[in-house]
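In: Pasting the sequence and the predicted coordinates here, then a few questions.
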Amino acid sequence: MPNYICSTCGTQYVETRQPPESCLICTDERQYVKKSGQRWTTASELRQSHHTTIKLEEPGLISIGIEPQFGIGQRAFFLRTPHGNVLWDCIPLLDGALVEMLNAMGGLAAIAISHPHYYSNVVEWSREFGNIPVYLHAADRQWVMRPDDCIHFWQGETRPLLEGLTLIRCGGHFAGGSVLHWGAGAEGRGVLLSGDIIQVVADRKSVSFMYSYPNHIPLGPAAIQQIVNAVEPFPYDRIYGAFWDMVIERNGKTAVKSSAERYLQAISH
């Protein structure tokens, strides 16, 4: 039986003979079902119509996406460290060429994901690289559509992943919404891989924060302050967002603070 993948959000489900009636991720108020209705695909069908693409972001960091765009359109990151390699966030396509390339660079030691919209087909990724652990925040446990023993639910506000890498729970977009801090990134100035928990926006000088991006549902002041407080103890200068070319190259920490102040001022009126 196939593991069906939602064509709108890219989430993979447990094996079923027929596609699920609906995608629980997309019927949540943070997502949507397209006007054309619920559509499903499978991993094998996706490999026939799409391919992965990569981009070197900086030494030790490669971004991975899908062409043509599929689902939400996020990118994943392959992060190399002397202590092992990590996949941050996930995409619903894993092809042979990509597996060969990543294995040639040392494979993967772990996977961590920012929030449920990017859980994707993470179980397939784990199995392909030797049943490696997948770290998801326990507050988002209910949104796992394909449970598996590879999934490890972490709790609390921070969790060391590998040496020099720390998961930080920010909340906001989802209760367990998290970012990844890479201390050695940006030539030692520090990097945040932020998904869309802290969303790098079009000017690439500021960020925003939303409960729902497609449906334009904002967050309240307490949620914004929680996000800012969560990342404040960590040194970082560069921020990589969820989508291609959405990068704040310098002064990322200042951008988060000033963007939060701007946001709070806007909603106060």
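Out: Yep, that arrived.
In: okay, CA-based contacts and neighbour counts for the rest of this
Out: Noted.
In: Count the neighbours of the nearest residue to residue 211 once chain neighbours are set aside for me.
Out: For residue 211, ignoring the flanking residues on the chain, the nearest one in space by Cα to Cα, 6 or more residues apart in numbering is residue 173 at 4.4 Å. A total of 24 residues lie near residue 173 under the criterion other Cα atoms under 10 Å.
In: just the one 5 residues further on next, same as before
Out: For residue 178, the tally of surrounding residues (other Cα under 10 Å) stands at 30.
In: can you check residue 14 too?
Out: Residue neighbour count, defined by other Cα under 10 Å, stands at 16 for residue 14.
In: buried residues in stretch 145-152?
Out: Judged by neighbour count using 16 or more other Cα atoms under 10 Å, the buried positions of stretch 145-152 are 145, 146, 150, 151.
In: which other residues reach it?
Out: 11, 12, 13, 14, 123, 126, 131, 132, 133, 134, 135, 136 (Cα atoms under 8 Å, 6 or more residues apart in numbering).
In: What sits closest to residue 201 if chain neighbours are left out?
Out: Sequence neighbours aside, residue 207 is the residue nearest to residue 201 in space, at 5.3 Å (criterion: Cα to Cα, 6+ apart).
In: was I right about that neighbour contacting residue 255?
Out: Yes - using Cα atoms under 8 Å, residue 207 and residue 255 qualify as a contacting pair, with a distance of 6.9 Å.
In: for the helix ranked longest in the chain, the distance to its chain's centre please.
Out: When the chain is parsed with DSSP state H, its longest helix is helix 252-268. Helix 252-268 sits 22 Å away from the centroid of its parent chain (Cα atoms, centre = their mean, to the nearest Å).
In: Return the distance of stretch 182-201 from the chain's centre.
Out: The chain centre lies 12 Å from the centre of stretch 182-201; the measure is Cα atoms, centre = their mean.
In: For that stretch, which outside residues touch it?
Out: Outside stretch 182-201, the residues that touch it by Cα under 8 Å, 6+ apart are 58, 88-89, 114-115, 164-166, 170-173, 177-181, 206-210, 235-242, 246-248.
In: second one coming, line it up with the first:
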Amino acid sequence: MALWICATCVNHHEGEQPPASCKICADERQWVPITGQRWTTLEELARDGHTVEFREQEPNLVGLGVKPGLGINQRGLLVRTSGGNLLWDPPGFLDDDAVRTVRELGGLAAVSSSHPHMYGAAVEWSRAFDAPILLPEADQEWMTRTDPAVRTWSGSLSPLPGVTLVQCGGHFPGSSVLHWADGADGAGVLLTGDTIYVTPGRDRVTFLWSAPNMLPLPERLVRQVVAAVRPYEFGRIYGGWWTSVLDGDAKQVVERCAERYVQFLRGDAPEA
């Protein structure tokens, strides 16, 4: 079966022909360009000069991004532990050089994603390393490729030493974060995708049903997200993009920003 990649969200689909539409983009949390649905392939992207860029974010945490930018332009993260490595929010493109680099960094013991917009090339990475794909059961219906490597979970899961996947809900029912206890020199780190969205000033976070369509998250779901991460200690947050890093007092910032967000939802925020 051929592999088709949505040019907008860069999720992968299999079939003799591309689907009529990408179900990820047709949902109200994403968008289809006014020019219509377009599909590409790994081969076409490689011919166009796309490569995978690796950058160390901190000790034992390596970012993976595609250049030139692609789709929603997410940056994946490789968490390295004594029990193996986990690839989080894999971008939609990979090639032999990228696989070789990850192999040099210790390979993969698991692949996971914060939510369906960032499933990307999860299956291709899984097959390259014979690694399970760990996805929340609540979002299984959004997986655009069936694969026997998919393992579902609910609530929380600790697949590697110091690593815990935490289901928060909100953006999607299965929207999740990864807690890495050893990160930030032992202060703890959250990898959030856009479940908890780091704002451009890198000193605040927000909560969204849809970023591109500017739809807010209801109070009930905001409080659900915050309650899910409250048991964990974290001083730093890495969102889904290179610049989406909140460095310092991250747990307090999440609590404070959630209350501010709810004030606006209720119409209680003071006028400027």
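Out: Now that the structure is in, tell me what you want to look at. Since this is a predicted model, take the numbers as computed values, not measurements.
In: Residue in the second structure paired with the residue nearest to residue 201 of the first structure?
Out: Residue 207 of the first structure maps onto residue 205 in the second structure when the alignment is built from TM-score structural alignment.
In: Dump the buried residues of stretch 145-152 of the first structure into a markdown table; add secondary structure and distance to residue 93 of the first structure as well.
Out: Below are these laid out as a markdown table (DSSP: H, G, I helix; E, B strand; the rest coil; distance: Cα to Cα, whole Å):
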| residue | secondary structure | distance to residue 93 of the first structure |
| --- | --- | --- |
| 145 | coil | 17 |
| 146 | coil | 16 |
| 150 | coil | 18 |
| 151 | strand | 19 |
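In: out of those residues, what pair is the most spread apart?
Out: 145 and 150 (13.6 Å; Cα to Cα).
In: Sketch out the helices for the stretch 101-250 of the first structure, chain order is fine.
Out: Applying DSSP state H, counting those that start in this stretch to the stretch 101-250 of the first structure gives helices spanning 122-128, 221-231.
In: could you dump the ones you listed to TSV with distance to residue 192 of the first structure and mean neighbour count?
Out: Formatted as TSV, the entries for those read as follows, by distance: least, Cα to Cα, whole Å; neighbours: other Cα atoms under 10 Å:
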stretch	distance to residue 192 of the first structure	mean neighbour count
helix 122-128	21	19
helix 221-231	9	17
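In: As TSV, these with distance to residue 185 of the first structure would be great.
Out: Below are those laid out as TSV (distance: least, Cα to Cα, whole Å):
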stretch	distance to residue 185 of the first structure
helix 122-128	24
helix 221-231	16
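In: Next, the contact list for residue 239 of the second structure, please.
Out: For residue 239 of the second structure, the contacting residues are 191, 192, 193, 194, 196, 197, 198, 245, by Cα under 8 Å, 6+ apart.
In: now swap in residue 82 of the second structure and tell me
Out: With Cα under 8 Å, 6+ apart, residue 82 of the second structure has these contacts: residue 161.
In: do you know how far it is from residue 58 of the second structure?
Out: When Cα to Cα, to the nearest Å is applied, the distance between residue 82 of the second structure and residue 58 of the second structure equals 16 Å.
In: Could you find the counterpart of residue 233 of the second structure in the first structure?
Out: Taking TM-score structural alignment as the alignment basis, one finds that residue 233 of the second structure is matched in the first structure by residue 235.
In: Enumerate the positions of stretch 165-177 of the first structure that are buried.
Out: By neighbour count on 16+ other Cα under 10 Å, the buried set for stretch 165-177 of the first structure is 165, 166, 167, 168, 169, 170, 171, 172, 173, 174, 176, 177.
In: Am I right that the residue nearest to residue 211 of the first structure is in contact with residue 208?
Out: No - between residue 173 of the first structure and residue 208 no contact is recorded; they are 10.9 Å apart, counting by Cα under 8 Å.
In: and residue 95 of the second structure, how far is that from residue 132 of the second structure?
Out: Separation of residue 95 of the second structure from residue 132 of the second structure (Cα to Cα): 19 Å.
In: Those two: which has the busier surroundings?
Out: Relative neighbour count places residue 132 above the other of residue 95 of the second structure and residue 132, with 23 against 16, counting by other Cα under 10 Å.
In: My read is that residue 70 of the first structure contacts residue 10, right?
Out: Yes - with contact defined as Cα under 8 Å, residue 70 of the first structure reaches residue 10; the gap is 7.4 Å.
In: Tell me which of those two has more neighbours.
Out: Between residue 70 of the first structure and residue 10, counted using other Cα under 10 Å, residue 10 has the larger neighbour count: 29 against 18.
In: On the three-state scheme, that one is what?
Out: coil (DSSP: H, G, I helix; E, B strand; the rest coil).
In: so who does it touch?
Out: 70, 71, 72, 91, 92, 118, 120, 121.
In: How about the counterpart of residue 156 of the second structure in the first structure: what's its closest non-neighbour residue?
Out: In the first structure, residue 156 of the second structure lines up with residue 158, judged by TM-score structural alignment. Among residues not flanking residue 158 of the first structure along the chain, residue 168 sits closest, at 4.5 Å (Cα to Cα, 6+ apart).
In: My guess is the one you found contacts residue 155. True?
Out: No - with the criterion set as Cα under 8 Å, residue 168 of the first structure and residue 155 do not qualify as a contacting pair; they are 10.3 Å apart.
In: overlap in contacts of these two?
Out: The contact lists of residue 168 of the first structure and residue 155 share no entry, where a contact means Cα under 8 Å, 6+ apart.
In: list the contacts for residue 15 of the second structure?
Out: Taking Cα under 8 Å, 6+ apart, one finds 1, 2, 3, 4 in contact with residue 15 of the second structure.
In: correction: residue 175 of the second structure
Out: Taking Cα under 8 Å, 6+ apart as the contact definition, residue 175 of the second structure lies against 114, 115, 136, 139, 167, 168, 169, 195.
In: Could you report the neighbour count for the match of residue 233 of the second structure?
Out: Residue 235 of the first structure has 17 neighbouring residues, counting by other Cα under 10 Å.
In: And for residue 62 of the second structure?
Out: 19.
In: That one - that's part of a strand, no?
Out: Yes - Residue 62 of the second structure forms part of a strand when assessed by three-state DSSP.
In: one step back: nearest to residue 28 of the first structure, of the helices of the stretch 101-250 of the first structure?
Out: Across those, residue 28 of the first structure has its closest neighbour in helix 221-231 (19.3 Å, Cα to Cα).
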